[in-house]
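Undergrad: Only the shape, not the letters, is given here:
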């Protein structure tokens, strides 16, 4: 039995942090008497109208909603909210760590530039670039990076070890008081396990030079548990210029106590180096300049590293539930990219390098308590979130990774504080409401190599939230949510005054914070035996803004936008050993102002779908077959140029032996679809082309059919 099996056992336990939950009245210590009204309700409600709400979408046996200090029946929730177990994540075949997150309904995770760069994310009609407006946290630590060398909100998840995932908590929309920056489209909270039932040793080898080794185990130390894991990956890929990925990854974690009274201390280390075949001009392939897997600049690539220390602490008492999370992260990244070839510099080419070195400090604290107000059960949560980034960031012109000149280089200190609170009231057995408020304050200082672009910036924003849950009736609940949210901009854009290249051309400053507004209505039902289904209809608006462009070091305008969509999520337990799932999402994304260029949002997907079957038990045969559809997208504002759609299937088959060995075969891109991971449309110039460049599609192809064989053992 392998890592996925370990997840099932681990999730079933209650010894995990930071999943902090106040016990509901039915299970509190005897020193706290049960509220009389709850006792009476439990006796009088009929069998078809249970007192507990319908469990939100359950993936792999984990109850929905995050570790946010509160009993499940009082939690603010939405039709699109769910929690996915590590067992389900690892039951699916995927080619890279980021793709493991495609277990989230409606989320597309692609890669356009090597196996060490952050993935590109798509959700709810957003091309989220490398993470903007999709908040990702691992073990309570933020993955998104503000004022990043490559792009605002850059979220590199390559350090994640999927086999260690306990759960992925999913919330979408700006409706939750404890979700702040980068969370307007969605927020993912990934928790690691504290203890493995048995130690794991596995090796994977496959097509295109793929090699991966993993060793993980846990043991009792004192009154707690020590967990350690080490991962190594080498990979070339199908590219004419091999990726030459060299990744090392490690986790060391000590835990004591339970999820409500205990703590964890974690250390993580990650290092990666790679070459990258960036997106290439389609005309270069069509004209035979390069092959489908060729490169137009063989020196593109990068190096990255990440070190972190984090701690989670939780304590419960008759006064409620408290928890604290603290962390320090040190990360570095150096990227080399050339997207336009010889457009800007016909002699040396357009390769540029982006550098980001930073140390991040953070502290999050929250407290939840129950109270009866006028006979109404309520739960109130209050919280504090702080973060400080000490950053060295730069943009350079390069040739074959050698620096030619500095576009700009800055020292940045940036911090933010978020105060939040919400109260959930259970008015009747079929009605509960939540109101919340959040106040965010951001401030920082930029010291640049161009004095005119140095300075201070600060901003604050208040964001109210609200939610309502009706039901259950016949195992069905109805949800309504609305709220204001925000995202931050690169602080360099808030202090800029002149173009960093010519030092003369005036530049408009960007707002440090930008408002978002959203709402959602939905339904979740388990009326049919074995089927859990949810439907959510949403709208999300963003104000107009100026954006800082990391690839150029300057600012450009962005127009106000609206996205209206629907998500349908289903999971059907056909048999005890077989499960079907189908997720379908449609979004209409448009700019809301008038512009002759058009009102379509480039890169915004309309249709996204995923589905499949997984099967297997504790021993014997197991497997999965999954399909993912990524619909066509407009590539320019008038929709005259559109991307291809893609439909990719992955498959898995394996056998678990009685002696704890597992043999597993994954087949990626099962039908060898000749499609693209990503497509863009812009100007570039190949040698000999007009000096003004040629507008063309630029594509990064999906990897062809590949097989990977895994041998794993537990001991």
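TA: Ah, there it is. Treat the numbers as computed from the prediction; the structure is a model and nothing was measured.

Undergrad: make it CA atoms for all contacts and neighbour counts henceforth
TA: Will do.

Undergrad: where's residue 64 relative to residue 313, distance?
TA: 22 Å (C-alpha to C-alpha, to the nearest Å).

Undergrad: Repeat that for residue 104.
TA: From residue 104 to residue 313 the distance is 27 Å (C-alpha to C-alpha).

Undergrad: Out of these two, name the residue with the larger neighbour count.
TA: residue 313 (24 against 21; other C-alpha atoms under 10 Å).

Undergrad: One more to weigh against that first structure:
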């Protein structure tokens, strides 16, 4: 999709709007543009569950952590079950997506999901993101898009950074629980282009008995030249964070008073991470062709220490384990689009190639106070993939268009298992997935959609070559390297009521194998085939020039498809989700927002005998513009001070003095208590 500026320029005709959608390279050179309302997606989107969130809308959101910016996508919940520096937990369309599986996330074309990660497949750490640099967020749900590959079956979110800031930004913030934040950013003219720089310093303890002491530093340096028709950018990004973790706690200990709600059994959990990246993007557009190429190299490192079962496996030393992960990821994406005619009708053909290689060193170790005492895994993994996709978009009539695509993916896994050589080996797999989207309308400012397609997610490379359980020595079965998904969706999008944009989608998504969370090991494992059916209803309403209302509701029914006496429910699968956001502006010097978020109870066991409670939070912000360049903002989180859980699990753990077999219990991570932050922001 084009930039916000192009969105307003091209809004005149449906054909031009469709052209805007099919030119992702036009995102390459962007400015931060304030928009009064959401860009209409009629004539642009391929499904009812796709959309664009503008920079103005992102500005209005109150986010406790950077990753929560993704909650601008309707129906998506971003949570946390550990220390602040750890990757977030995601819920969408009946999935507990753990740390990112089946939610493909990119920032400026760079894949954030990390494959074959030490802690969880698809690890998505967004702590390097600086919200003020995000000019737009695009979301798409379901496996219906030829240019979306691994991890995208439930959804895909793309964040775009600015190339040019209209003014420099300086911000200083302080708040409850040791919160401190400083940001400086600008994009002065250098040579024939602009040099954007940004530096963020951040600290937060949270409400915990032993503070998170989360400290991070973020930096961005980007040089860009050109415009939406032709140009390029070169970028360097750096992030470093360290933290203490208060992981999920057993309900029984909180109930009997032996453990505080914001305490932890093992106070030595924590971690550190860094991310450094180099990337570049080049694009060229003409009346009949569009070309886009972007390439990146990312160096990630994580040292993570967790203890979920306390003294169940090792009554003497405890069950803390360390999961180091170091990797270099390289990738390149290239696409070429031609505008032509097919049987006398407007048509576009697009061909794309996507290549990625991950050179990974990770492991699993038993630790005490973050000191290794024994090793379970120590692996060198090289995971490579190549994808080719083709897509045709044809407007057959003024009220009917089709988008047909085909995607081919090939993966190769090479594993060198240093502690258990029998688990070394190579594997490869491929998938061919067709996509078809039918769009009818618009009639009376209403468009209708039918979507069907196949997708996949990759499993951990170590599961594709395993033969021996490294912990027990028992024989172990290999898992399929790539797991197929199949989706079908019908929906509509309407703007028949002035000022109101509404969309409704009904979907079904099948997986050949479900990834489930193993609470006692802190890992995911391949499981049973699954099916999710549900609906999403999203509304954006701007009744006046000073009030904006976002209201979304979603429900999903998640079940295993095979028959098993343990039950058919999928543990952790989110069912009901709702949000309501009110934003006010253009009231003289005053502005503000309120944001209510709810996600309902989830089954924690397959037979549904144990369920979590629902969670609701109310956040808000109030601001005053001191002058044209300076404003002060007060943000509040969990304003009603609810004592809900950010996440719940059910598994066996053992506290000192308890039976050797442990106690089955709900383990939860609390949402943060009521807190406030105040910031002074100025432009220059």
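TA: Perfect, thanks for sending it. A quick note: this is a predicted structure, and the numbers were derived from the prediction, not measured.

Undergrad: Can you give me the TM-score here?
TA: In this superposition the chains share a TM-score of 0.94, using TM-score structural alignment, normalised by the length of the second structure; 666 aligned residues with a C-alpha RMSD of 2.3 Å.

Undergrad: give me the element the corresponding residue of the first structure for residue 386 of the second structure is part of.
TA: Correspondence of residue 386 of the second structure to the first structure, assessed by TM-score structural alignment: residue 417. Using DSSP states H and E, the element containing residue 417 of the first structure is strand 402-428.

Undergrad: And the strands in the stretch 101-250 of the first structure?
TA: Counting by DSSP state E, counting those that start in this stretch, the stretch 101-250 of the first structure has strands at residues 108-110, 120-123, 126-127, 134-138, 141-142, 144-145, 154-155, 165-172, 186-192, 200-206, 210-221, 224-235, 245-257.

Undergrad: how about JSON lines for these, with distance to residue 705 of the first structure and mean neighbour count added?
TA: What follows is the strands of the stretch 101-250 of the first structure, written out as JSON lines (distance: least, C-alpha to C-alpha, whole Å; neighbours: other C-alpha atoms under 10 Å):
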{"stretch": "strand 108-110", "distance to residue 705 of the first structure": "16", "mean neighbour count": "22"}
{"stretch": "strand 120-123", "distance to residue 705 of the first structure": "21", "mean neighbour count": "24"}
{"stretch": "strand 126-127", "distance to residue 705 of the first structure": "26", "mean neighbour count": "21"}
{"stretch": "strand 134-138", "distance to residue 705 of the first structure": "30", "mean neighbour count": "23"}
{"stretch": "strand 141-142", "distance to residue 705 of the first structure": "34", "mean neighbour count": "21"}
{"stretch": "strand 144-145", "distance to residue 705 of the first structure": "32", "mean neighbour count": "23"}
{"stretch": "strand 154-155", "distance to residue 705 of the first structure": "28", "mean neighbour count": "25"}
{"stretch": "strand 165-172", "distance to residue 705 of the first structure": "27", "mean neighbour count": "27"}
{"stretch": "strand 186-192", "distance to residue 705 of the first structure": "30", "mean neighbour count": "24"}
{"stretch": "strand 200-206", "distance to residue 705 of the first structure": "11", "mean neighbour count": "19"}
{"stretch": "strand 210-221", "distance to residue 705 of the first structure": "13", "mean neighbour count": "18"}
{"stretch": "strand 224-235", "distance to residue 705 of the first structure": "15", "mean neighbour count": "19"}
{"stretch": "strand 245-257", "distance to residue 705 of the first structure": "19", "mean neighbour count": "21"}
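
Undergrad: Could you pull up the contacting residues of the counterpart of residue 328 of the second structure in the first structure?
TA: Under the alignment (TM-score structural alignment), residue 328 of the second structure maps onto residue 359 of the first structure. The neighbours of residue 359 of the first structure, taking C-alpha atoms under 8 Å, 6 or more residues apart in numbering as the test, are 328, 329, 330, 331, 389, 390, 391.

Undergrad: redo that, cut-off 6 Å
TA: 329, 330, 389, 390 (C-alpha atoms under 6 Å, 6 or more residues apart in numbering).

Undergrad: that's a strand at the first one, yeah?
TA: Yes - assignment of residue 329 of the first structure by DSSP: H, G, I helix; E, B strand; the rest coil places it within a strand.

Undergrad: now it, nearest residue through space, not along the chain?
TA: In space, and not counting its chain neighbours, residue 329 of the first structure is closest to residue 308: 4.3 Å by C-alpha to C-alpha, 6 or more residues apart in numbering.

Undergrad: Just tell me what residue 542 of the first structure corresponds to in the second structure.
TA: Per TM-score structural alignment, residue 542 of the first structure is aligned with residue 511.

Undergrad: Correction: the previous question concerned residue 198 of the first structure.
TA: That one, residue 198 of the first structure, aligns with residue 167 by TM-score structural alignment.

Undergrad: Might you report the residue contacts of the nearest residue to the match of residue 542 of the first structure once chain neighbours are set aside?
TA: Of all residues not flanking residue 511 of the second structure in the chain, residue 485 sits nearest, at 4.5 Å (C-alpha to C-alpha, 6+ apart). The contact partners of residue 485 of the second structure, by C-alpha under 6 Å, 6+ apart, come to 454, 455, 456, 510, 511.

Undergrad: I'd assumed residue 446 was in contact with residue 458 of the first structure.
TA: No - when contacts are counted by C-alpha atoms under 6 Å, residue 458 of the first structure is not listed as touching residue 446 (11.5 Å).

Undergrad: All the strands of the stretch 501-650 of the first structure, residue numbers only.
TA: Under DSSP E, counting those that start in this stretch, the stretch 501-650 of the first structure gives strands at 513-525, 531-542, 545-549, 554-558, 561-575, 578-591, 607-616, 620-630, 646-656.

Undergrad: Output the ones you listed in a markdown table, with distance to residue 323 of the first structure appended to each entry.
TA: Converted to a markdown table, the strands of the stretch 501-650 of the first structure look like this (distance: least, C-alpha to C-alpha, whole Å):
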| stretch | distance to residue 323 of the first structure |
| --- | --- |
| strand 513-525 | 28 |
| strand 531-542 | 31 |
| strand 545-549 | 36 |
| strand 554-558 | 39 |
| strand 561-575 | 32 |
| strand 578-591 | 34 |
| strand 607-616 | 36 |
| strand 620-630 | 38 |
| strand 646-656 | 39 |
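
Undergrad: Sounds good, over and out.
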